[in-house]
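Undergrad: sequence isn't available, so here's the structure alone:
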């Protein structure tokens, strides 16, 4: 082999080595960038989860007052109701629903109870914040006497840092049964109020300016027509939001919204294609009966 051919072969080998080296360096750089992005996502999700966790429950920092004088009053003033609201989480509707006003002391204890926050899974990708006692037993808050058609909303459920929450409509107040859509792969079904009572927060909402009979009719229609519906978070995006009396898909807040929309009440406060628990909590068509674990002045 001549010297020229040897030199040419050597140059080709050196070029090949350089290309392999550059390719290896590029692959290494790409892998490093991928790891950085993945780490950033993980850290970001962790921070988002921490923020959601810290905001899952409000406990009053103001003074817990002696309510004894208010238990003995024959008639409560507007100022009395306002004070009781900030001490117990019960609005006038909630206070007046109590058979024995001494129950206010139990609601006050619950309202100021800090508890130990922990998690359980509400769905495969959705943990929720619940409360335990210092001894590690589950804590269940006292829920105001309910009526058919009442709405329960919580912000304790969160998915990848988004506080999506959960909502349900009371269909049987005596047995404390609610109708709800719980998550992907399931169909809407009956649940229990205790699920909300175990959470770190919840709201009890009621339709304004509607008779008890009408609210009961809404609940009855929901129980008869909105059970067994396939779950889809994208209801309203890829199909009609208002599906009238024959919904094909639904999700928790959409199910509640659909029940009231059937009777002419649009409780989606922002009117967008996706109705959220937050949208329902902010609806001007609804009034608060009980606040638990939320700031009574800011709610959601």
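TA: Yep, it's here. All of these numbers come straight from a predicted model, not from anything done at the bench. Numbering: from 1, shown residues only.

Undergrad: for the rest of this, base every contact and every neighbour count on C-alpha atoms.
TA: Fine.

Undergrad: could you confirm residue 50 falls within a helix?
TA: Yes - under the criterion used here (DSSP: H, G, I helix; E, B strand; the rest coil), residue 50 sits inside a helix.

Undergrad: what is the burial count for residue 114?
TA: 18 (other CA atoms under 10 Å).

Undergrad: wait, residue 71
TA: A count of nearby residues for residue 71, using other CA under 10 Å, gives 15.

Undergrad: could you measure from it over to residue 14?
TA: Separation of residue 71 from residue 14 (CA to CA, to the nearest Å): 93 Å.

Undergrad: next secondary structure after the host helix or strand of residue 82?
TA: Assigning secondary structure by DSSP states H and E places residue 82 in helix 78-88. Under the assignment DSSP H and E, the closest C-terminal helix or strand after helix 78-88 is helix 92-96.

Undergrad: what segments of the stretch 1-150 of the chain are strands?
TA: Remark: strands assigned in the stretch 1-150 of the chain by DSSP state E, counting those that start in this stretch are 116-123, 126-132.

Undergrad: which of those strands is buried the deepest?
TA: Among the strands of the stretch 1-150 of the chain, ranked by average contacts under mean count of other CA atoms under 10 Å, first place goes to strand 126-132 (a mean of 22).

Undergrad: for stretch 198-218, measure first residue to last.
TA: Stretch 198-218 has an end-to-end distance of 26 Å (criterion: CA to CA).

Undergrad: then stretch 272-289?
TA: The separation between the terminal residues of stretch 272-289, taken as CA to CA, is 26 Å.

Undergrad: name the residues that touch that stretch?
TA: Stretch 272-289 has contacts (CA atoms under 8 Å, 6 or more residues apart in numbering) with 90-94, 144, 153-155, 164-167, 203-208, 234-237, 241, 253-254, 257, 265-270, 300.

Undergrad: adding another structure so you can compare the two:
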């Protein structure tokens, strides 16, 4: 039953993507719409999905959080003054267990990397002309009442800025709906983007090293702590 549901969600993702490709997009984004999907899902992926769902549910239970719905609204970049709900500092990781970067994501949650107190970089799916890696206002706590911020233990200010620069390099890349392809560098889902920004600095934030990196995975390892 779980496998059938997961396969259905992936099939829906392909269907949604095909529909979105027919919509008008900005000129600079036209070449970013050609997203490929593998015909076979790697062994162990379903187990990772179930593990991620279980870990997310336990996080919500332990933190005594209420589920929140994703606010699908356009936001300004570099809002002034500091936005209500601003969280974290440069290079920090923002996490909500109940939001979604894409309605097709088989494991709940959403993650972002903090640029500064005014803005974040996030990967969002199924949002037409704002699909993929974009700047968003750092009002994460306003959008998600259950949000928390995490910092990489021992990281210097220079390393944190480098992680942000890595994420900036991927701006306007498309959304990666093949969640088991976390090593792709031409498309990103939310937690994959944050993971990659730090991975390229030699910091492994995927605590179980699976074929997918779920938002909850970014919070469970020994290299981060809640702030």
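TA: The structure has been received and is ready for your questions. The shown structure was predicted, so the numbers you read here are calculated from the model rather than taken from an experiment.

Undergrad: what residue is smack in the middle of structure 2?
TA: Centroid-nearest residue in structure 2: residue 190, 1.4 Å away (criterion: CA atoms, centre = their mean).

Undergrad: for that one, give me its contacts.
TA: Contacts for residue 190 of structure 2 (CA under 8 Å, 6+ apart) come out as 101, 110, 111, 112, 122, 123, 124, 215.

Undergrad: what is the equivalent residue in structure 1 for it?
TA: Here residue 190 of structure 2 is matched to residue 252 in structure 1, going by TM-score structural alignment.

Undergrad: where do the helices sit along structure 2?
TA: Taking DSSP state H as the test, the helices found in structure 2 are 2-20, 45-63, 140-143, 157-169, 190-199, 217-220.

Undergrad: can you tell me the closest non-neighbouring residue to residue 160 of structure 1?
TA: residue 45 (6.3 Å; CA to CA, 6 or more residues apart in numbering).

Undergrad: from residue 198 of structure 2, how far out is residue 11 of structure 2?
TA: Counting by CA to CA - residue 11 of structure 2 and residue 198 of structure 2 are separated by 30 Å.

Undergrad: I meant residue 86 of structure 2, not that one.
TA: Separation of residue 86 of structure 2 from residue 198 of structure 2 (CA to CA) stands at 22 Å.

Undergrad: TSV please, covering the contacts of residue 190 of structure 2 and showing distance to residue 142 of structure 2 and neighbour count.
TA: TSV is the format used below for the contacts of residue 190 of structure 2 (distance: CA to CA, whole Å; neighbours: other CA atoms under 10 Å):
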residue	distance to residue 142 of structure 2	neighbour count
101	16	26
110	14	27
111	14	33
112	14	29
122	15	26
123	18	33
124	17	26
215	19	30
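
Undergrad: can you name the two of the residues you listed that sit furthest apart?
TA: Spanning the widest gap among the contacts of residue 190 of structure 2 are 124 and 215, at 12.9 Å by CA to CA.

Undergrad: returning to that earlier point: pull the number of nearby residues for the residue nearest to residue 160 of structure 1.
TA: By the other CA under 10 Å criterion, the neighbourhood of residue 45 of structure 1 contains 16 residues.

Undergrad: what of residue 196 of structure 2?
TA: By the other CA under 10 Å criterion, the neighbourhood of residue 196 of structure 2 contains 24 residues.

Undergrad: so it versus residue 54 of structure 2, what's the distance?
TA: When residue 196 of structure 2 is compared with residue 54 of structure 2 (using CA to CA), they lie 24 Å apart.

Undergrad: equivalent analysis for residue 159 of structure 2, please.
TA: Residue 159 of structure 2 sits at a distance of 32 Å from residue 54 of structure 2 (criterion: CA to CA).

Undergrad: so the two - more neighbours on which side?
TA: residue 159 (16 against 13).

Undergrad: aligned partner of that one in structure 1?
TA: Under the alignment defined by TM-score structural alignment, residue 159 of structure 2 corresponds to residue 214 in structure 1.

Undergrad: same question, residue 95 of structure 2
TA: Aligned counterpart of residue 95 of structure 2 in structure 1: residue 153 (TM-score structural alignment).

Undergrad: can you tell me how far the residue lying closest to residue 10 of structure 2 once chain neighbours are set aside is from residue 179 of structure 2?
TA: Closest residue in space to residue 10 of structure 2, ignoring its immediate chain neighbours: residue 104 at 6.5 Å, by CA to CA, 6+ apart. In this structure, residue 104 of structure 2 and residue 179 of structure 2 are separated by 10 Å, where distance is defined by CA to CA.

Undergrad: of these two, who's got more company?
TA: residue 179 (27 against 21).

Undergrad: leaving out sequence neighbours, find the closest residue to that one.
TA: Counting by CA to CA, 6+ apart, residue 212 is the residue found nearest to residue 179 of structure 2 once chain neighbours are left out, at 5.7 Å.
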